[in-house]
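Engineer: Quick check, what structure comes out for this input:
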Amino acid sequence: MKKITLLFILLIITSCTQKEQEQTIIQQIAEANGFENFEDVEELRYTFNVKVNDTLRTSRAWTWNRKTDEVTLTTPDSTVTYNHKTEAAANEKTDQRFINDQYWLLFPFHLVWDEMEWEHSEQATAPISGEQMQRITVTYPDGAGYTPGDMYEIYFKDDHMIREWVYLSGGSREKPFATTWEEYETYKGIAIAKMHKNAEGSFELFFTDVSVK
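Structural biologist: All right, here's what the predicted structure looks like:
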């Protein structure tokens, strides 16, 4: 009986230790990108751009007041200002764009912020470079945000900086969408990947006019 009890205790300790290590990996990805500095940010400005086959398809500028949650979207056609916390439902289309664009900008922090399920693999083959990296697979539960059920496979090296990811819409693997994470720059202690490309280079999602106050 004592041997069984001791074995049971050891299994619990091992399980808890493994879970703590997994949680540390998630936290380390956020911290590697300057998560501890984000609470000091008062305002973010950035322009979200998408280029397909050398043609600029999308360009929209954002100003996000972190203290008031006031968000301003500026496009070539219009300017919209609303409160992300209290007026999102009344500005759903704009808010969806805000979440999408800000997600690309600050995804490492969403690993800490968001409700999600995830699992960690110590070794996996990155889809674009073919390099061996670590991988976190993230799944959003039903009812979470604007796109419940979405999955992401995040590939990173020992410095915990994301190098590539794969987006799986609704969790389906029929049309995986893989891009790089590159051209990192640091703003007030926050690291931002300013360029994302697909394997062929025909798709580029990039940020310009980035400012952190």
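Engineer: For the rest of this, base every contact and every neighbour count on C-alpha atoms.
Structural biologist: Fine.
Engineer: Residue 158: how many residues sit nearby?
Structural biologist: By other C-alpha atoms under 10 Å, the residues close to residue 158 number 9.
Engineer: part of a helix, is it?
Structural biologist: No: counting by DSSP: H, G, I helix; E, B strand; the rest coil, residue 158 is not found in a helix; it is coil.
Engineer: how close does it sit to residue 59?
Structural biologist: 33 Å (C-alpha to C-alpha, to the nearest Å).
Engineer: From the centroid of the protein, which residue is nearest?
Structural biologist: The chain has residue 107 as the residue nearest its centroid, 1.7 Å off, counting by C-alpha atoms, centre = their mean.
Engineer: what kind of secondary structure is it in?
Structural biologist: The local conformation at residue 107, judged by three-state DSSP, is helix.
Engineer: what about residue 18, which helix or strand?
Structural biologist: Assigned by DSSP states H and E, residue 18 belongs to helix 2-32.
Engineer: Could you check how far that helix is from the centre of its chain?
Structural biologist: 25 Å (C-alpha atoms, centre = their mean, to the nearest Å).
Engineer: Give the other helices and strands that that helix contacts.
Structural biologist: Judged by 3 or more C-alpha pairs under 8 Å, 6 or more residues apart in numbering; DSSP states H and E, helix 2-32 is in contact with helix 92-113.
Engineer: And this one, please, so the two structures can be compared:
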Amino acid sequence: MKNTFLILCVIAIISSCKKETPTGTDKETTTLSTAQRLANTAGLKSWNEVEEIKFSFNVGKSGKTVLTRNWTWNPKTNNVQLIALGDTINYKRHSKLDSLQISSDRAFINDVYWLIPEFKLVWDQGTTITEKKSQMAPISKDTLDMISILYNKEGGYTPGDAYDIYYDANHKFKEWAYRRGNDSTPSMITTFEKFETIAGFTFATDHRSPDGATSINFTDIEITKTK
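Structural biologist: Purely as a prediction, here's the structure:
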């Protein structure tokens, strides 16, 4: 990959985060959309039970961890805590934030997108979703179905971006390609690996660049549900 990959993988997901509605599933209909099935496979139906989620977002390069952000998030109250580089930052999402908190929230949106991209297919507004069957995945070259999400040109940090997500017959994400500004050439491609099921939610805890040298991975995932 180009030298820009490490920067892209950290900021790419920030670019297309729009208004969020993390309220679990909508009222069920007879026929679920592909996006809903993908999200349900990852555990979306139980999201309303989550009181708190903790996780560490890590970036690895050539076998060394070069960035770690530790998060504590209460989705019901929108309270967030970030611990990184020896600093602790607390804030309440969707409230008035100072410049440091805004920067932290951008990182939070990025890291959450990597953790639960399946849910973003359902939560995010201002998007267009399209589907294609039997597409060649860019890394493995496997034949997989593809769902694409395109963010509109208004709102967000850098609007107009797109993601092509390749998934298997079990509705698990296997690879994705990020296309800045809906360009035909991907700016970033990674795998989805090392799936773990925690408190009823399934996460891909590792993402690898095509050459395997760069990793976006998650550790220390803890979920507290309503008792």
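Engineer: Please say which position in structure 1 residue 74 of structure 2 maps to.
Structural biologist: Residue correspondence, TM-score structural alignment: residue 74 of structure 2 in this structure matches residue 65 in structure 1.
Engineer: quick one: the strands in structure 2?
Structural biologist: For structure 2, strands defined by DSSP state E occupy the ranges 50-61, 64-74, 79-84, 87-92, 127-136, 143-151, 162-167, 173-179, 188-191, 193-198, 201-208, 214-225.
Engineer: any chance of those strands in JSON lines, with distance to residue 34 of structure 2 too?
Structural biologist: As requested, the strands of structure 2 are arranged in JSON lines below (distance: least, C-alpha to C-alpha, whole Å):
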{"stretch": "strand 50-61", "distance to residue 34 of structure 2": "24"}
{"stretch": "strand 64-74", "distance to residue 34 of structure 2": "28"}
{"stretch": "strand 79-84", "distance to residue 34 of structure 2": "31"}
{"stretch": "strand 87-92", "distance to residue 34 of structure 2": "32"}
{"stretch": "strand 127-136", "distance to residue 34 of structure 2": "9"}
{"stretch": "strand 143-151", "distance to residue 34 of structure 2": "8"}
{"stretch": "strand 162-167", "distance to residue 34 of structure 2": "11"}
{"stretch": "strand 173-179", "distance to residue 34 of structure 2": "12"}
{"stretch": "strand 188-191", "distance to residue 34 of structure 2": "20"}
{"stretch": "strand 193-198", "distance to residue 34 of structure 2": "20"}
{"stretch": "strand 201-208", "distance to residue 34 of structure 2": "17"}
{"stretch": "strand 214-225", "distance to residue 34 of structure 2": "26"}
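Engineer: Adding mean neighbour count and distance to residue 11 of structure 2, write these out as a markdown table.
Structural biologist: Converted to a markdown table, the strands of structure 2 look like this (neighbours: other C-alpha atoms under 10 Å; distance: least, C-alpha to C-alpha, whole Å):
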| stretch | mean neighbour count | distance to residue 11 of structure 2 |
| --- | --- | --- |
| strand 50-61 | 18 | 12 |
| strand 64-74 | 17 | 13 |
| strand 79-84 | 18 | 16 |
| strand 87-92 | 13 | 19 |
| strand 127-136 | 14 | 19 |
| strand 143-151 | 21 | 16 |
| strand 162-167 | 24 | 14 |
| strand 173-179 | 23 | 11 |
| strand 188-191 | 23 | 11 |
| strand 193-198 | 13 | 20 |
| strand 201-208 | 21 | 15 |
| strand 214-225 | 18 | 12 |
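Engineer: Nearest approach to residue 42 of structure 2 belongs to which of those strands?
Structural biologist: strand 201-208 (4.8 Å; C-alpha to C-alpha).
Engineer: need the contact list for the corresponding residue of structure 1 for residue 163 of structure 2.
Structural biologist: In structure 1, residue 163 of structure 2 lines up with residue 152, judged by TM-score structural alignment. By C-alpha atoms under 8 Å, 6 or more residues apart in numbering, the contact set of residue 152 of structure 1 is 137-139, 165-168.
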